[in-house]
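In: Prediction below, plus the sequence it came from.
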Amino acid sequence: MFVASFFFWTLMGFVLGLVMGAVPVGIAIGVIVGVVNWFVCTWSSEKFAIDLYDAELLDSEKAPGMNDMIRELSRDIGIDAPLLYAIPISAPNAFVVPRRDRGNVVVVTNGLTKHLNREEVQAVVTLMLIRLADKEAPSWSVASAIAGLPIYVACTGDWKNVLRKKLAVDRKTGLTIVERVMMAFLIVPCAIVLRIGYDHQSIAGADRATARLLGTHRDLYSALAKMEEHLPKTWWGRSYFNAATAPLFAIEPLASPETIAGLAPIWRFSQHLFGNMILSPSERRRLLSEAPVAEPLSGESVHV
């Protein structure tokens, strides 16, 4: 991840140097920022996603049932129970923030318990805990922070307001021409950083491990179907959602720019870099239905 951060920001510095007419100065700035970025993202990566989405801590007093569920499932999986946070989003979803030297975090949206029944919520929470149990999980939040900071800078509200006072906003993308150029430039290098930081086999295999633990794929299958049904159709460039955090979520929270003129080819190329790391809910349901479910990992189905 250090190498990824170093080269990513060095490339940014090179482009800055071309614009400034002083390439060595731009590269020097990129090298310094890349090293500093790696240190910041390594030591405080868990704060990036939590602060980005204004997550609120839910202790045992605020959500006793959910916390009890997490503790029991964590015990069956063999990990320490993570902290529980919530974010004010109506679509059902959840994401994890893996941390190496502190407690892990599971974040659920307000819509998770609203649109899913108890068994489906349990399946989604189990999926999140299975992902946290992966030994490489701490690198995921670091990768999301390293790739996400440039996207955050490009998408921050203050920056957008400054641009939109001077430039026209494209109706299809919701972006000015400067923002579209920045997005086009950032998508591929950010995808490369994420591909280095994430173990796509672990991400893809977590669904099957969840089905084995629960003794059935039925609940996760129906949960994915409902989550896809309520998935917002807005693409992430129109919101404060940060695309670099997408692999942390149970499913991608918003639509990708596959139909956005000027960004679609670049996005498809970046998705090719991911391989099978981020599958659509429908693809995951197909794989779940085709894979045989073995005996539960704990020897019996989990009932909370």
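Out: It's in.

In: Every contact and neighbour count from this point should use C-alpha atoms.
Out: Fine.

In: Show me the strands in the stretch 1-150 of the chain, by range?
Out: Read by DSSP state E, counting those that start in this stretch, the stretch 1-150 of the chain holds these strands, from start to end of the chain: 56-57, 83-87, 94-97, 105-109.

In: in stretch 57-66, what's buried?
Out: Burial within stretch 57-66, assessed by neighbour count using 16 or more other C-alpha atoms under 10 Å, is assigned to 57-58, 66.

In: how about CSV for the residues you listed, with distance to Tyr85 added?
Out: Shown next, in CSV, are the buried residues of stretch 57-66 (distance: C-alpha to C-alpha, whole Å):
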residue, distance to Tyr85
Leu57, 4
Leu58, 5
Met66, 11
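
In: ok, of these, which one's closest to Asp101?
Out: Distance to Asp101, by C-alpha to C-alpha, is smallest for Leu57 among the buried residues of stretch 57-66, at 19.1 Å.

In: Please tell me I have it right and the closest one contacts Leu84.
Out: Yes: with the criterion set as C-alpha atoms under 8 Å, Leu57 and Leu84 qualify as a contacting pair; they are 6.1 Å apart.

In: here comes the other one, which I'd like you to weigh against the first:
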Amino acid sequence: MNYFRTALLLAALTAFFLVIGYLLGGRQGLVIALVVALGTNLFAYWNSDRLVLRMSNAHEAGPQEAPELYGMVQQLAQRAGLPMPRVYVIDEDQPNAFATGRSPEHAAIAVNTGLLRHLSREEVMGVLSHELGHVKNRDTLTMTVAATLSGAIGMLASFGFFFGGGRDENGRPVGNPILSILAMILAPIAASLIQMAISRSREYEADRMGAEISGHPEWLASALGRLHAGTQAIPNATAQANPGTAHLYIDNPLSAGGMASLFSTHPPMEERIARLRAMAAQAMPTASAPLRTRPGGSVPQTGGRGPWS
């Protein structure tokens, strides 16, 4: 049902984009909108991961640079049956993380240094499992397409504002001027609302998938509580400079303030935690052997600190 809803919302966003093009420029506007939609989506498909990582000032971390982090991602990726994604670190004190890439074979996971500093090892593994859930569900491509279409709608509305819409073959203005003005004002807002709906539905599914990958829903539940407290208290300068990337993070990085946090792209944290705790209460069985978080040892109690504390 979540996949159907996401497909429906993406179709609605694409159709809305074409309608706005028609309202602003008639048939010519429709053609321009179609070309822009195809161009932005092709660009996003091939370049979104590199662009997002560059905008976030992320630097790649291999087994030599971050052996603990790399080892955890490797262990969880094997457990999830996924190719090993590239691992990146962002020098931001706010605890947060995101995944990007057009497919599991071209995926990357980026974590803020604050995530490693403020969370326990088990909580970090819960977060990494969530991000791998996005990769497994191919959400990174879906949400990137949603973001690029939303941005293109805003660009198209601005184009119509500055150039006054289209004209027919006789030079007469096309369309109702009042509708065109309303489209210019409301189109970016409506596109953002659709993008929010897509992002929210995918977060719930990634939480569920992440709990299955780690086999410990309570790890992610505990991590989300700490993450939310951190995003409320610690600003994320990198995300504030690029608010278009906010929906990719596991928690809204703009929550510490500012107008960009007015429309949240994430579902209520209390609901996400409640769902995970319900899964933990059901003692969800795991398909594979118990996950170990320390070489040669058993899983320590949740809440302990990792070697980066």
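Out: It's in. Bear in mind the structure is a predicted one, so any value in this text is a computation, not a measurement.

In: Can you tell me which of the strands of the stretch 1-150 of structure 1 is most buried?
Out: Of all the strands of the stretch 1-150 of structure 1, strand 94-97 has the most neighbours on average by mean count of other C-alpha atoms under 10 Å, namely a mean of 28.

In: Report how many residues lie close to Leu16 of structure 1.
Out: Here the neighbour count serves as a burial measure; for Leu16 of structure 1 (other C-alpha atoms under 10 Å) it reads 19.

In: ok, now how distant is it from Ala91 of structure 1?
Out: Taken as C-alpha to C-alpha, to the nearest Å, the spacing of Leu16 of structure 1 relative to Ala91 of structure 1 amounts to 39 Å.

In: ok, now Pro24 of structure 1?
Out: Taking C-alpha to C-alpha, one finds Pro24 of structure 1 at 47 Å from Ala91 of structure 1.

In: same check, this time on Gly148 of structure 1
Out: According to C-alpha to C-alpha, Gly148 of structure 1 and Ala91 of structure 1 sit 22 Å apart.

In: So which of the two has more stuff around it?
Out: Neighbours were counted for Gly148 of structure 1 and for Ala91 using other C-alpha under 10 Å; Gly148 has more, 25 against 21.

In: which residues in structure 2 does stretch 33-45 of structure 1 align to?
Out: In the comparison with structure 2, stretch 33-45 of structure 1 aligns to the range 36-48 (TM-score structural alignment).

In: now that stretch: how far from the chain's centre is it?
Out: Relative to the chain's own centre, stretch 36-48 of structure 2 is displaced by 17 Å; criterion: C-alpha atoms, centre = their mean, to the nearest Å.

In: Superpose on structure 1 and give me the mean offset of it.
Out: Average distance between stretch 36-48 of structure 2 and its aligned residues in structure 1, after superposition and using mean C-alpha distance after the TM-score superposition for structure 1, equals 2.3 Å.

In: Could you pull out the buried residues of that stretch?
Out: Judged by neighbour count using 16+ other C-alpha under 10 Å, the buried positions of stretch 36-48 of structure 2 are 36-37, 41, 44-45, 48.

In: which residues sit against it?
Out: For stretch 36-48 of structure 2, the external contacting residues (C-alpha atoms under 8 Å, 6 or more residues apart in numbering) are 14, 17, 100-102, 141, 144-145, 148-149, 152.

In: Just the closest of these to His247 of structure 2, please.
Out: The nearest member of the contacts of stretch 36-48 of structure 2 to His247 of structure 2, counting by C-alpha to C-alpha, is Thr144 at 9.2 Å.

In: To which residue of structure 1 is that closest one aligned?
Out: Aligned against structure 1 by TM-score structural alignment, Thr144 of structure 2 finds its counterpart in Ser141.

In: wait, what's in contact with that match?
Out: With contacts taken as C-alpha under 8 Å, 6+ apart, Ser141 of structure 1 has the following neighbours: 45-46, 97-99, 248.

In: Which of these fall within helices?
Out: Restricting the contacts of Ser141 of structure 1 to those inside helices, with DSSP state H as the criterion, leaves 45-46.
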